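>>> Got a sequence here, can you model it:
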Amino acid sequence: MLTITLNGTPRDIRSSPDTPLLYVLRDELGLNAAKYGCGLGQCGACTVILDGDAIFSCITPVMLAADREVTTLEGLGTVEHPGPLQKAFIDEQAAQCGYCIPGMMMRAKALLDKVPVVSDALIREELQPNLCRCGTHMRILRAIQRAAKAVATSTTADVAP
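Coordinates of the predicted model:
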């Protein structure tokens, strides 16, 4: 049996070690934010964070997540208390159909955790693996910039006298 740390909580996995992480998240653990899109790691709808890096969970066997930290959209906040990135996406109305948004948010979260001050060019480069056909690209950029500013402001406020 494998164990992964999912959104901060250790979870035992019963699935076969070669089962795609996406299937484990959705079918075994009941988390449905990561979506099945292409199944080939080409659309980004399944993006989650593994030890700080954005990955395609549809092509990642769960055995590669054993004894590692997996973060999904569900780990960023709740409906009642959205995290800064979730709130920014809501405030900017960055979703149209919403299918790609969880993957976009997870890739953005991985980026902002590494580089808290980002340019639009860096965001575009980092989000390139994630496809969106709705056309909310400019709102997505604004949401990520808003989240970066919100996190920077709250961090500054936390250390201010």
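>>> okay, CA-based contacts and neighbour counts for the rest of this
Noted.
>>> Flag every buried residue along the host helix or strand of residue 140.
According to DSSP states H and E, residue 140 maps onto helix 137-159. Within helix 137-159, the residues scored as buried using 16 or more other Cα atoms under 10 Å are 139-151.
>>> export the residues you listed to JSON lines and tack on distance to residue 122?
Converted to JSON lines, these look like this (distance: Cα to Cα, whole Å):
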{"residue": "139", "distance to residue 122": "15"}
{"residue": "140", "distance to residue 122": "13"}
{"residue": "141", "distance to residue 122": "10"}
{"residue": "142", "distance to residue 122": "13"}
{"residue": "143", "distance to residue 122": "14"}
{"residue": "144", "distance to residue 122": "11"}
{"residue": "145", "distance to residue 122": "11"}
{"residue": "146", "distance to residue 122": "15"}
{"residue": "147", "distance to residue 122": "15"}
{"residue": "148", "distance to residue 122": "13"}
{"residue": "149", "distance to residue 122": "15"}
{"residue": "150", "distance to residue 122": "18"}
{"residue": "151", "distance to residue 122": "18"}
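>>> one more to line up against the first:
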Amino acid sequence: MRPSHVLYISEDGRRMFSNGIRSHRQMPLIAFAALWISLLLGLAGLSYVLLVGAWRLIAKGPRRPAPLMIGSAPLLLIVAALPFLSAQSFMQLGDPTIGNILLAVATHLMPFAMLAGILLWFRQARLARSIADLLALAAALQLLLVLTWWGVLPYVAWH
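Sure, this is the predicted structure:
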């Protein structure tokens, strides 16, 4: 039997793990925890923006622009893309189909929509305005910026 993985210390003193194809380094616990907290806050923010923004859009209608309605627009576009994505063949996942184009457009717009929502929140700021809206938009924006920094967003399937 041959070994398939190796644990070693690199020349600069970092602990490493490799399977021969890909190597990983040990990261500090604080950085690891910060990434998980960022993910959880961002997902909570995106969920709040989608659910509350869509609810307010349905309940109040699109009469007046609201921060969460702007932020939820690309998220609703992703929801609209789901039927197209589920109806297409698995062999078309990397092709520019309607579902993939909607997904690409939505992921391009998401950070800008969250930023526009934050700016509109400050422009319309009143004492009665919910601070939860601002926190949700900011949490979603920070996650989207991290994903953009890592090259995950915007998601374009045909590249």
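>>> Let me see the TM-score of these two.
The TM-score (TM-score structural alignment, normalised by the length of the second structure) is 0.30; 75 aligned residues with a Cα RMSD of 4.4 Å.
>>> and the two most separated of the buried residues of helix 137-159 of the first structure?
Greatest spacing in these, by Cα to Cα: 139 and 151 (18.1 Å).
>>> quick one: the helices in the second structure?
29-60, 67-87, 98-123, 131-149 (DSSP state H).
>>> Generate JSON lines for those, with mean neighbour count and distance to residue 15 of the second structure as supplementary columns.
Formatted as JSON lines, these follow (neighbours: other Cα atoms under 10 Å; distance: least, Cα to Cα, whole Å):
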{"stretch": "helix 29-60", "mean neighbour count": "16", "distance to residue 15 of the second structure": "14"}
{"stretch": "helix 67-87", "mean neighbour count": "20", "distance to residue 15 of the second structure": "40"}
{"stretch": "helix 98-123", "mean neighbour count": "20", "distance to residue 15 of the second structure": "35"}
{"stretch": "helix 131-149", "mean neighbour count": "19", "distance to residue 15 of the second structure": "25"}
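>>> Columns distance to residue 6 of the second structure on top of those, output as a markdown table?
Formatted as a markdown table, the helices of the second structure follow (distance: least, Cα to Cα, whole Å):
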| stretch | distance to residue 6 of the second structure |
| --- | --- |
| helix 29-60 | 21 |
| helix 67-87 | 40 |
| helix 98-123 | 38 |
| helix 131-149 | 30 |
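>>> Tell me which of those helices sits nearest to residue 7 of the second structure.
Evaluated over the helices of the second structure, closeness to residue 7 of the second structure peaks at helix 29-60, with 18.5 Å, by Cα to Cα.
>>> Which strands or helices does that closest one pack on?
With contacts taken as 3 or more Cα pairs under 8 Å, 6 or more residues apart in numbering; DSSP states H and E, helix 29-60 of the second structure sits against helix 67-87, helix 131-149.
>>> Same list (the ones you listed) but as JSON lines, adding distance to residue 48 of the second structure.
Formatted as JSON lines, these follow (distance: least, Cα to Cα, whole Å):
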{"stretch": "helix 67-87", "distance to residue 48 of the second structure": "9"}
{"stretch": "helix 131-149", "distance to residue 48 of the second structure": "6"}
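>>> Between those, which one is closest to residue 45 of the second structure.
Using Cα to Cα, those put helix 131-149 closest to residue 45 of the second structure, at 4.0 Å.
>>> what's in contact with that closest one?
Here helix 131-149 of the second structure makes contact (Cα atoms under 8 Å, 6 or more residues apart in numbering) with 38-39, 41-46, 48-49, 67-68, 71, 110-111, 114-115, 117-118, 121, 153-154.
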